[in-house]
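# below is the sequence, then the predicted model.
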Amino acid sequence: MAIDWDADVLGAVMSVFGEGDRSVPASLPTYTPRGGTPFPLPDAVYDEQYTRVIQEGEGSEVSTTGPVIGVREAVFTAAGQPQPRQGDKVFVPSKPQLYLIQDVQPDSHGHILLILIEARS
């Protein structure tokens, strides 16, 4: 029996930990594809202090800490939007801060981690 990761796992967990309140649309993060129309990201999980460890070769590692937001692939599909891409923008109202997507990291189970950097005004 196959697991429907989005319905059985991601949707339930991310609705508990996600940003904003669905009944208050302005509280939800907003995704803006390059050249596209902004749309809300319900259940997106924001983390301001996500730590990544990057292998530099020959056994050396570098760690960085910065903002990320976890999103469900199904949200993009349901909105009729393309999958996230580097250079698109995300606004997180709880900060409030506009970010650029630096990297897109799908996990092959319907979750996508977006590595963010602050957008310059």
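In hand now; what should we look at?
# only C-alpha atoms from now on, for both contacts and neighbour counts.
Fine.
# go ahead and confirm Trp5 touches Gly110.
Yes. Applying C-alpha atoms under 8 Å, one finds Trp5 in contact with Gly110, separated by 6.7 Å.
# more neighbours: the two, which one.
Gly110 (18 against 14; other C-alpha atoms under 10 Å).
# contacting residues for that one?
Contact partners of Gly110, counting by C-alpha atoms under 8 Å, 6 or more residues apart in numbering, are 5-6, 10, 72-74.
# take a look at this one as well, against the first:
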Amino acid sequence: MSIDWNVVVIGPLIGIFGESVTYTPRGGAAFQITGVFDDAYLKEVMFEDATSSVTTVSAVLGVQLSQFAAMPAQNDSLAVASVGATYLVREVRTDSRGGAKLLLSKVGP
């Protein structure tokens, strides 16, 4: 028996920790989604020599892909009401369970 991660895990997680976000695909109409927003997501980047690294901090939105008619894409925009800010999607990182992390760049207050 296979686990439906979208229903059993991702959906309840978004339901508990999610907040309302206005999502606008590049060249498309805005719509409401619910996502888990974090303004201080840490990412470590290792250099090729593997002896040094750089840590960056950026905003990220965890989303349930079933909320989208088309996959989220780079340069889509979104507004997070709780922080009163607008972001561009810099990178989309999907998982194999029906979720994705949208790495964001802040463009407005």
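Good, I have the coordinates. All values reported here derive from a predicted model rather than from experimental measurement.
# now intersect the contacts of Gly110 of the first structure with the strands, please.
Arg72 (DSSP state E).
# quick check on the contacts of Gly110 of the first structure: which are buried?
With neighbours counted using 16 or more other C-alpha atoms under 10 Å, the contacts of Gly110 of the first structure contain these buried positions: 6, 10, 72-74.
# tell me how many other residues surround the aligned partner of Ile54 of the first structure in the second structure.
Ile54 of the first structure maps onto Val45 in the second structure, with residues paired by TM-score structural alignment. Close neighbours of Val45 of the second structure, defined as other C-alpha under 10 Å, add up to 12.
# so which strand or helix has Val45 of the second structure?
Using DSSP states H and E, the element containing Val45 of the second structure is strand 31-46.
# show me what counts as buried in that strand.
Buried-residue list, strand 31-46 of the second structure, by 16+ other C-alpha under 10 Å: 33-37.
# what's in contact with that strand?
So strand 31-46 of the second structure is in contact with 14-15, 17-24, 52-64, 67, going by C-alpha under 8 Å, 6+ apart.
# so which of the buried ones among the contacts of Gly110 of the first structure is the closest to Ser94 of the first structure?
Distance to Ser94 of the first structure, by C-alpha to C-alpha, is smallest for Arg72 among those, at 19.2 Å.
# isn't that closest one up against Ile112?
Yes. Arg72 of the first structure lies in contact with Ile112 (C-alpha under 8 Å); the separation is 6.1 Å.
# quick one: the strands in the second structure?
19-24, 31-46, 53-64, 77-80, 85-94, 99-108.
# what's the average distance of the shortest one to the first structure?
The superposed strand 77-80 of the second structure is, by mean C-alpha distance after the TM-score superposition for the first structure, a mean 0.5 Å from where its aligned residues fall in the first structure.
# helices and strands around that strand, which ones?
Of the remaining helices and strands, those touching strand 77-80 of the second structure by 3 or more C-alpha pairs under 8 Å, 6 or more residues apart in numbering; DSSP states H and E are strand 19-24, strand 85-94.
# can you redo those strands as TSV with mean neighbour count and distance to Leu104 of the second structure?
As requested, these are arranged in TSV below (neighbours: other C-alpha atoms under 10 Å; distance: least, C-alpha to C-alpha, whole Å):
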stretch	mean neighbour count	distance to Leu104 of the second structure
strand 19-24	18	12
strand 85-94	18	5
